[in-house]
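**Student:** mind looking at a prediction? Sequence and model below.
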Amino acid sequence: MTTETLGLRERKRLETRSQLESAAVRLALEVGLENATVDAICAAVPVSPRTFFNYFESKEDAILGVRDVPLDDASVAAIRAEHDGESLLSSVIALLMQALGPAIADTELHEARITLIKQHPNLLGRQIAQMTRMGEQLIAAASTLVAADPMFAGRETGEQQAIAEIILPLCGGAVRVAVKEWVAAGGDRHPDELRKRAVELARKAIEPLR
């Protein structure tokens, strides 16, 4: 199997995913979320439902463009480097923003997705489902960030993991609120502004508890 063949296959996968996302969004706008069934989305591409579920767990995930982003050592190291000198909250929130990926990215479907989320706020719940699916990856990645933070670097590994498991839900809640605000404002914020707002919210939640 050649590198060229692998490249063609990956391009085909990306093309199919993009077509499914576009069809899901278009149908949800045209016929309503309830009527935009997986079968209807597949017929519009066209692909089989089996192919659809190779890419997405649900039609809601296709509408949002939700996908699990691998959080390998290289990606965690990149987050550490990019946010070196910033707070642990900032690094963990950057991690969560990377995990959310296209669901909050500025894509060509951005405005249509914002319209649908405003009509159906429950769509944002798919972010929580995504974070649950990625739970072990997120804990491992957050533990690495905790271990690299000067405040926690000398702690036992088990304690660092416990801190990661405590801080993740806090940061996840901050991201969720920031995303809700972002949608209410029309979704015109840059993702970096969204991250900064989430950090601000997390800090506001922590400071009175000290």
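**Tutor:** Thanks, I have it. Residues are numbered from 1 along each chain as shown.

**Student:** for the rest of this, base every contact and every neighbour count on C-alpha atoms.
**Tutor:** Noted.

**Student:** ends of stretch 27-37, what's the gap?
**Tutor:** Length of stretch 27-37, first residue to last, Cα to Cα, to the nearest Å: 9 Å.

**Student:** just the helices in this protein please.
**Tutor:** For the chain, helices defined by DSSP state H occupy the ranges 3-31, 38-44, 49-55, 59-64, 73-82, 88-100, 110-119, 125-133, 135-148, 157-184, 191-206.

**Student:** next, the angle helix 110-119 makes with the first one.
**Tutor:** Compare the direction of helix 3-31 with that of helix 110-119 by axes from the mean of the first three to the mean of the last three Cα atoms, to 10 degrees and you get 50 degrees.

**Student:** tell me which other helices or strands helix 3-31 touches.
**Tutor:** Contacts defined by 3 or more Cα pairs under 8 Å, 6 or more residues apart in numbering; DSSP states H and E place helix 3-31 against helix 38-44, helix 59-64, helix 110-119.

**Student:** mind redoing it with 10 Å?
**Tutor:** Using 3 or more Cα pairs under 10 Å, 6 or more residues apart in numbering; DSSP states H and E as the contact criterion, the elements in contact with helix 3-31 are helix 38-44, helix 49-55, helix 59-64, helix 110-119.

**Student:** in JSON lines: those helices, plus mean neighbour count and distance to residue 4.
**Tutor:** Putting these into JSON lines (neighbours: other Cα atoms under 10 Å; distance: least, Cα to Cα, whole Å) gives the following:
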{"stretch": "helix 38-44", "mean neighbour count": "18", "distance to residue 4": "28"}
{"stretch": "helix 49-55", "mean neighbour count": "14", "distance to residue 4": "22"}
{"stretch": "helix 59-64", "mean neighbour count": "24", "distance to residue 4": "28"}
{"stretch": "helix 110-119", "mean neighbour count": "18", "distance to residue 4": "32"}
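
**Student:** try this one side by side with the last:
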Amino acid sequence: MHPTAPSSLRARKKAETWAAIHEAAAALVVERGTDGTTVEAVAEAAGVSPRTFFNYFRTKEDAILGMRAPALDPALLEDFSPEHDLLGQVSRLLLAVARSAYAGGDASRRRELLREYPQLALRRRELTTEAEELVRRALVDLLAADPRWADGLGEHDVDEAARMLVLLAGVPLHFAISSAHHSPAAGLTPEEHESALDLFHRLERRLA
């Protein structure tokens, strides 16, 4: 047997279990609504225990949407440098981290569920906030290691500078998402994001 087979088998089994739980949750919410969709009901429909459910999803809303906690891959920071187009780099990082929360599932169905059930949109916003916080913390470390940024800006420390940068870097993302009518982050193309960044930079120069 190929040495990678056991690992591949485990990965395939995990993916199948994840999909089963997500599909069960999405189907139940269509049938019963969010209030009638419980973790126990989802687990039973998926053929797993509630304990197994929580090995894959933190909340029933995550299972319904097919989302997970966002993550920041350290590899994304390898070429990061405060010297050039800092806002653009942070915006691209925000997009990558936000996308990491979208684990799979039917995007059109997700959009429909988000429109129908505001509490799902609230949960998605919570995950977006987690993504922003991951980027903010990483940015604090990166700026603190750079002599030009380590002392902050005037009376504002590096943490405040990082928080402001994350908020500013989110503007092109929000613009691109609203213009393209996508579910946030998941369906946004690089071209749409780069076009929004180009407009952002042009406005920066015009307003300077």
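**Tutor:** It's in. Everything numeric here is computed off the predicted structure, so don't read it as measured data.

**Student:** TM-score of the superposed pair?
**Tutor:** Once the chains are overlaid, their TM-score stands at 0.70 when taken by TM-score structural alignment, normalised by the length of structure 2; 199 aligned residues with a Cα RMSD of 3.9 Å.

**Student:** thinking again about what came up before, pick the most deeply packed of the helices of structure 1.
**Tutor:** Of all those, helix 59-64 has the most neighbours on average by mean count of other Cα atoms under 10 Å, namely a mean of 24.

**Student:** after superposition, how close is that helix to structure 2?
**Tutor:** For helix 59-64 of structure 1, the mean deviation from structure 2 after alignment is 1.6 Å (mean Cα distance after the TM-score superposition for structure 1).

**Student:** on that earlier part again, any chance of the helices and strands packed on helix 3-31 of structure 1 in a markdown table, plus distance to residue 200 of structure 1?
**Tutor:** Below are the helices and strands packed on helix 3-31 of structure 1 laid out as a markdown table (distance: least, Cα to Cα, whole Å):
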| stretch | distance to residue 200 of structure 1 |
| --- | --- |
| helix 38-44 | 39 |
| helix 49-55 | 34 |
| helix 59-64 | 25 |
| helix 110-119 | 23 |
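
**Student:** out of the ones you listed, flag the one nearest residue 89 of structure 1.
**Tutor:** Proximity to residue 89 of structure 1 (Cα to Cα) singles out helix 59-64 among these, at 25.6 Å.

**Student:** now that closest one, how far from the centre of its chain.
**Tutor:** Here the centre of mass of C-alpha atoms in helix 59-64 of structure 1, compared against the chain's by Cα atoms, centre = their mean, to the nearest Å, lies 12 Å away.

**Student:** and it, what does it pack onto?
**Tutor:** Under the contact definition 3+ Cα pairs under 10 Å, 6+ apart, helix 59-64 of structure 1 sits against helix 3-31, helix 38-44, helix 49-55, helix 110-119, helix 125-133.

**Student:** list the contacts of residue 185 of structure 1.
**Tutor:** 114, 179 (Cα atoms under 10 Å, 6 or more residues apart in numbering).

**Student:** if I line the two up, what does residue 114 of structure 2 land on in structure 1?
**Tutor:** Taking TM-score structural alignment, the alignment pairs residue 114 of structure 2 with residue 117 from structure 1.

**Student:** ok, residue 34 of structure 1 - contacts?
**Tutor:** Taking Cα under 10 Å, 6+ apart, we find residue 34 of structure 1 in contact with 27-28, 59.

**Student:** checking the residues you listed against structure 2: which ones persist?
**Tutor:** Shared contacts between this structure and structure 2 among the contacts of residue 34 of structure 1 (both residues aligned by TM-score structural alignment, their matches' Cα atoms under 10 Å) comprise residue 28.

**Student:** export the contacts of residue 34 of structure 1 to a markdown table and tack on distance to residue 148 of structure 1?
**Tutor:** Converted to a markdown table, the contacts of residue 34 of structure 1 look like this (distance: Cα to Cα, whole Å):
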| residue | distance to residue 148 of structure 1 |
| --- | --- |
| 27 | 46 |
| 28 | 44 |
| 59 | 38 |
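
**Student:** closest to residue 181 of structure 1 out of the contacts of residue 34 of structure 1?
**Tutor:** Distance from residue 181 of structure 1 was checked for each of those by Cα to Cα. The minimum falls on residue 28, at 22.5 Å.

**Student:** you'd agree residue 174 of structure 1 is up against residue 206?
**Tutor:** No - with contacts counted by Cα atoms under 10 Å, residue 174 of structure 1 stays clear of residue 206, the gap being 11.1 Å.

**Student:** show me what contacts the match of residue 114 of structure 2?
**Tutor:** So residue 117 of structure 1 contacts 63-64, 111, 123-124, 180, 183-184 (Cα under 10 Å, 6+ apart).

**Student:** same deal with residue 118 of structure 1?
**Tutor:** Applying Cα under 10 Å, 6+ apart, one finds that residue 118 of structure 1 lies in contact with 112, 124, 180, 183-184, 186.

**Student:** recalculate using a threshold of 8 Å.
**Tutor:** Shown here is residue 118 of structure 1, whose contacts under the criterion Cα atoms under 8 Å, 6 or more residues apart in numbering are 183-184.

**Student:** next one: residue 33 of structure 1
**Tutor:** So, once contact is read as Cα under 8 Å, 6+ apart, residue 33 of structure 1 ends up touching residue 27.

**Student:** from residue 48 of structure 1, how far off is it?
**Tutor:** For residue 33 of structure 1, the distance to residue 48 of structure 1 under the criterion Cα to Cα works out to 20 Å.
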